[in-house]
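In: Whatever this is, show me its structure:
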Amino acid sequence: MTVPSRRRTQQERREHTETALVAAAAEVVVESGVRALTLARVGERAGYSRGIVTHHFGSKQGLVDALARSIQGGFVPGLDAMDPGLGRLLALVDGYLHAVTALGTANRAFLLLWAEAATTPELADTFRDRDRGFRADLRVDVEAGIAAGDVRSDADPDAVAVAVVGQLRGIGMQRLVDPEGVDTERLRHDVTDQWRRALRAG
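Out: Next comes the predicted model:
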């Protein structure tokens, strides 16, 4: 006997559509560049109309925000389950470098958009906010590590946060431009160990 398939709820259909549109946006950025990212092109790529893209995201800015949020939020799985501190910071460094080893479409799109944000005002706000959030999480880890006695007491949480983000983003961009010359999988241990030695108390 054939079991009838369950019909998706309106919320599930909405989430499915938004996921498809965000994935299509990432593909357009990687294949054709940021300038080619238009609502019409994304809709066509995903098999929907431009009107559907506008309905879900409102504007190109809204689409870029959703794309950046979806990618950055899942860049290093498992961090949300970890307590703040040195261990989580090191897991982030290691996981980030592992993620850029096999740069998928979404991660490539994020790095391309991030680089373009320096000269594109409509991207700048989105990526400034994302980087501020990234640094804020790192500051929490450093402060928690100091409080627990795992991180040296004279470590400057703001300085560490800026340096970690700068290093990881820089390595990611090098990997994007020269994947044969930048072996991020080999770098994982060295970079993670650099931060362990730089921050560890005692």
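
In: From here on, just use CA atoms for contacts and neighbour counts.
Out: OK.

In: Okay, helices next: where are they in the chain?
Out: Assigned by DSSP state H, the helices in the chain fall at 10-32, 39-46, 50-57, 60-73, 86-101, 105-116, 121-148, 157-177, 184-199.

In: Just put the ones you listed in CSV and tack on distance to V3 and mean neighbour count.
Out: Listed next are the helices of the chain as CSV, based on distance: least, CA to CA, whole Å; neighbours: other CA atoms under 10 Å:
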stretch, distance to V3, mean neighbour count
helix 10-32, 20, 18
helix 39-46, 30, 20
helix 50-57, 32, 16
helix 60-73, 34, 18
helix 86-101, 40, 21
helix 105-116, 36, 21
helix 121-148, 45, 18
helix 157-177, 47, 17
helix 184-199, 46, 16
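
In: mind checking how far the residue nearest to L113 when sequence neighbours are not counted is from V28?
Out: Among residues not flanking L113 along the chain, V34 sits closest, at 6.7 Å (CA to CA, 6 or more residues apart in numbering). Per CA to CA, to the nearest Å, V34 is found 8 Å from V28.

In: Next, the structure of the following sequence, for comparison with the previous one:
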Amino acid sequence: MSVSQPLIHDRPSHAERTALSDARMVDAAVGLICSKGATKTTLKEVGEIAGYSRGLASQRFGSKDKLFTFIVRSVGELWLEDLRRAVLENIGIEAIEKALDAHYAFIVRDAPAIRAFYILWFKSIGPDEELKKVVANIHDRRRKDVEKWLRKAIFAGEISKEVDCKSAAQNFCAAIIGVVYQWLANPADKEQIKALHETLKLQTILSLRRNSVGSMT
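Out: Sure thing, here's the model as predicted:
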């Protein structure tokens, strides 16, 4: 075996180098979005802060909106993975409780990336169709997850069949976005954010139980 073989073997592949540069540029973009806002973030700065040429971010992503879409999709997938691990096979009220606990832990565990994710989430209200599509897809998957938990709970007899699963899921997901807005406005107050998650948990449980009791009277 020649001495050059270990060096060749240890050299990162093109895919590994690409993944590393992507990760560094995403980290740079997250920092800029959190400190300057999405509008003032530029691809030039992203490349420079990541330690690469000014044009690499533009070459890799094509446009700022495509970079933003990449960030939202990447962080969104991390959240959905966390959610699946937290909820497991639980349904109904238990699934709601575990999902809210997981969401609180998620936003306070990795605040810069999650803060950037939700800044871009609210930015999707604007004209960027690609970003809007990605955010809408994540939101739809969240809503369908909640709806599925409720339908399974109805089938198991845990909550009443009178519960409107689709409306309940829509209201729940909308309420979470309201909590997120409070967090973006005051990220340092973790006690308030925890209390808002707990309040939403209690309100959702009471609503589901009230509907269930009402259907049996």
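
In: Can you give me the TM-score here?
Out: Here the superposed chains carry a TM-score of 0.82, computed using TM-score structural alignment, normalised by the length of the first structure; 200 aligned residues with a CA RMSD of 2.8 Å.

In: The helices of the first structure: which one's closest to L79 of the first structure?
Out: For the helices of the first structure, proximity to L79 of the first structure was assessed by CA to CA; helix 86-101 is nearest, at 6.7 Å.

In: got a list of what the residue mapped onto A161 of the first structure from the second structure touches?
Out: Residue pairing (TM-score structural alignment): A161 of the first structure is matched to A169 of the second structure. Going by CA atoms under 8 Å, 6 or more residues apart in numbering, A169 of the second structure touches 143-144, 146-147.

In: ok, and the closest non-adjacent residue to the spatially most central residue of the second structure?
Out: Centroid check for the second structure by CA atoms, centre = their mean gives G76 as the closest residue, at 3.8 Å. Leaving aside its chain neighbours, G76 of the second structure sits nearest to I138 (6.7 Å; criterion: CA to CA, 6+ apart).

In: Quick one: map the one you found onto the first structure.
Out: Matched across to the first structure, I138 of the second structure falls on R130, judged by TM-score structural alignment.

In: Show the contacting residues for its match.
Out: R130 of the first structure touches 68-69, 72, counting by CA under 8 Å, 6+ apart.

In: Could you check how far it is from D137 of the first structure?
Out: Counting by CA to CA, the gap from R130 of the first structure to D137 of the first structure is 11 Å.

In: do the same with R175 of the first structure
Out: 24 Å.

In: cool, and R6 of the first structure?
Out: 40 Å.

In: now E44 of the first structure
Out: From E44 of the first structure over to D137 of the first structure the distance is 37 Å, taken as CA to CA.

In: for W195 of the first structure, same thing?
Out: Relative to D137 of the first structure, and taking CA to CA, W195 of the first structure is found at 16 Å.

In: Repeat that for T105 of the first structure.
Out: 25 Å.

In: Check L37 of the first structure too.
Out: Distance of L37 of the first structure to D137 of the first structure, given as CA to CA: 30 Å.

In: quick one: which of the contacts of A169 of the second structure is nearest M25 of the second structure?
Out: Nearest to M25 of the second structure among the contacts of A169 of the second structure, counting by CA to CA, is R143 at 30.8 Å.

In: now for the residue nearest to the centre of the second structure: what does it line up with in the first structure?
Out: For G76 of the second structure, the residue aligned by TM-score structural alignment is Q72.

In: hang on, isn't I52 of the first structure packed against E44?
Out: No. Counting by CA atoms under 8 Å, I52 of the first structure does not reach E44; the two are 10.3 Å apart.

In: Who are the contact partners of F172 of the second structure?
Out: Counted by CA under 8 Å, 6+ apart, F172 of the second structure has contacts T204.

In: at 10 Å what do you get?
Out: Neighbour list for F172 of the second structure: 96, 142-143, 146-147, 166, 178, 200-201, 203-204 [criterion: CA atoms under 10 Å, 6 or more residues apart in numbering].
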